[in-house]
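A.B. asks: just need the structure, nothing else, for what follows:
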Amino acid sequence: MLIWCKIGEWCNIPPIFAFTFKDLLIIHKNSSTSRAKQKAIYAVILITCWVIWRSRNALIFSGKRVDPDRLLGEIKSTAYLWIKHRAKNLKVEWEQWCTFKF
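C.D. replies: Take a look at the predicted model:
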């Protein structure tokens, strides 16, 4: 829950409360921002799921605990690289990305 709250705060959207995976996949549609920003939020949601899953596997299979702030940093950097190299219509610099103001 802490990670999802931090993601909502970073993306300037209401706190994320999802009961199913489908709920997570439609969160971006509820934001009243530009289409490009909605796509960025969608990418962040997908990457967050992936990072949480990897963290869970590291805990279960290797006994590794990960600090939530470190996870958030990993989410931000991974999402930035993904968006920067995959998005056609969104040009964003790291400083803008860290505040999610672009």
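A.B. asks: every contact and neighbour count from this point should use C-alpha atoms.
C.D. replies: Will do.
A.B. asks: check which helix or strand residue 95 maps to.
C.D. replies: helix 94-99 (DSSP states H and E).
A.B. asks: check which residues of that helix are buried.
C.D. replies: For helix 94-99, burial by neighbour count (16 or more other CA atoms under 10 Å) applies to residue 97.
A.B. asks: next: stretch 52-72.
C.D. replies: 52, 55-56, 71-72.
A.B. asks: closest to residue 39 out of those residues?
C.D. replies: For the buried residues of stretch 52-72, the minimum distance to residue 39 (CA to CA) is 18.8 Å, reached by residue 72.
A.B. asks: determine the longest helix present in this structure.
C.D. replies: helix 35-62 (DSSP state H).
A.B. asks: let's see this one next to it:
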Amino acid sequence: MENAADPRAVLFSGALTIRNAESIHEKFLELLSRTGDLVVDASDAEEVDVSFVQLLLAARRSAREQGRALSLAAPAAGPLREVLVRGGFAASDPAFWGQALWGKGGDTP
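C.D. replies: Just a heads-up that it's a prediction; the model follows:
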């Protein structure tokens, strides 16, 4: 589903977990079939696990290989932020994940 605020954005909502990994993967493939830069909106996620993070990073790498950018519509928050911190991803790329993850001075939580 597209995000009305940004027509380039694709909304990922609900449970972004291993149970839904196949449909999430298909959605990323559809997103990658579009032209131009890509925007992922996970702000409506109710549950996130590391499988979503892995698929997101793989899609980002694929976009980069195609000479395109993949970004988040908003800084990682809620369940996505939680899994990033728990999984040790939080410090990997603050510019991509969003400054909302970081405390003052750029320290990780």
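A.B. asks: please state their TM-score.
C.D. replies: With the length set by TM-score structural alignment, normalised by the length of structure 1, the two chains reach a TM-score of 0.30; 52 aligned residues with a CA RMSD of 4.3 Å.
A.B. asks: pick out the most distant pair among the buried residues of stretch 52-72 of structure 1.
C.D. replies: 56 and 72 (14.4 Å).
A.B. asks: circling back: in a markdown table: the buried residues of stretch 52-72 of structure 1, plus distance to residue 38 of structure 1.
C.D. replies: Listed next are the buried residues of stretch 52-72 of structure 1 as a markdown table, based on distance: CA to CA, whole Å:
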| residue | distance to residue 38 of structure 1 |
| --- | --- |
| 52 | 21 |
| 55 | 26 |
| 56 | 27 |
| 71 | 22 |
| 72 | 19 |
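A.B. asks: residue 99 of structure 1: which of those residues is nearest?
C.D. replies: Nearest to residue 99 of structure 1 among the buried residues of stretch 52-72 of structure 1, with distances taken as CA to CA, is residue 72, at 12.8 Å.
A.B. asks: okay, and the closest one sits in which element?
C.D. replies: Going by DSSP H and E, residue 72 of structure 1 is part of helix 68-86.
A.B. asks: residue contacts, residue 51 of structure 1?
C.D. replies: Taking CA atoms under 8 Å, 6 or more residues apart in numbering, we find residue 51 of structure 1 in contact with 71, 74-75.
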